[in-house]
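Undergrad: I need the structure of the sequence given here:
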Amino acid sequence: MAEDGAAGGRPCPICEEPLYKRHCKYVCPQHGVIMDCADTFWN
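TA: All right, here's what the predicted structure looks like:
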């Protein structure tokens, strides 16, 4: 599992860039926060 700040996880649904995991959020470098790990749809 990726550590906080590590890239290479799920792709951004908008631009396909690898998302960074920050705390309990997945962040796209282009679009900002894409999803929260509490969103059951993404788990």
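Undergrad: can we go C-alpha only for contacts and neighbour counts from here?
TA: Noted.
Undergrad: can you pull out the strands in the protein?
TA: Counting by DSSP state E, the segments of the chain that form strands are 20-22, 25-28, 32-36.
Undergrad: tell me what the second one is packed against?
TA: Pointing back at strand 25-28 there. Where contact means 3 or more Cα pairs under 8 Å, 6 or more residues apart in numbering; DSSP states H and E, strand 25-28 is packed against strand 20-22, strand 32-36.
Undergrad: now the strands of the chain in TSV, with distance to residue 4 and mean neighbour count?
TA: Shown next, in TSV, are those (distance: least, Cα to Cα, whole Å; neighbours: other Cα atoms under 10 Å):
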stretch	distance to residue 4	mean neighbour count
strand 20-22	5	22
strand 25-28	9	22
strand 32-36	13	16
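Undergrad: To compare with the earlier structure, here is another sequence to fold:
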Amino acid sequence: MSDEVPAGRPCPRCGTPMYHRHCKYVCPNHGVIYDCADTFY
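TA: Next up, the predicted model:
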């Protein structure tokens, strides 16, 4: 079972839907975009 769930939130760099993995949003093209440490998250 994968812990990646399509979040639907678009990547701010390319617009591709990102995946929500644990406490991070991951773009398939750019890697981690947001994580729990980001205050603007």
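Undergrad: So for residue 12 of structure 1, which of the helices and strands packed on strand 25-28 of structure 1 sits nearest?
TA: strand 32-36 (7.3 Å; Cα to Cα).
Undergrad: Looks like residue 17 of structure 2 contacts residue 25 (just checking).
TA: No: assessed by Cα atoms under 8 Å, residue 17 of structure 2 is found out of contact with residue 25, at 9.7 Å.
Undergrad: anything in contact with each of those two?
TA: residue 7 (Cα atoms under 8 Å, 6 or more residues apart in numbering).
Undergrad: List the contacts of the spatially most central residue of structure 2.
TA: Nearest to the mean C-alpha position of structure 2, by Cα atoms, centre = their mean, lies residue 25 at 1.9 Å. Applying Cα under 8 Å, 6+ apart, one finds that residue 25 of structure 2 lies in contact with 7, 18, 19, 32, 33, 34, 35.
Undergrad: Looking at structure 1, which of those residues hold up?
TA: Contacts conserved in structure 1 for these, using both residues aligned by TM-score structural alignment, their matches' Cα atoms under 8 Å: 18, 19, 32, 33, 34, 35.
Undergrad: how about the strands of structure 1 in a markdown table, adding distance to residue 14 of structure 1?
TA: Shown next, in a markdown table, are the strands of structure 1 (distance: least, Cα to Cα, whole Å):
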| stretch | distance to residue 14 of structure 1 |
| --- | --- |
| strand 20-22 | 14 |
| strand 25-28 | 9 |
| strand 32-36 | 9 |
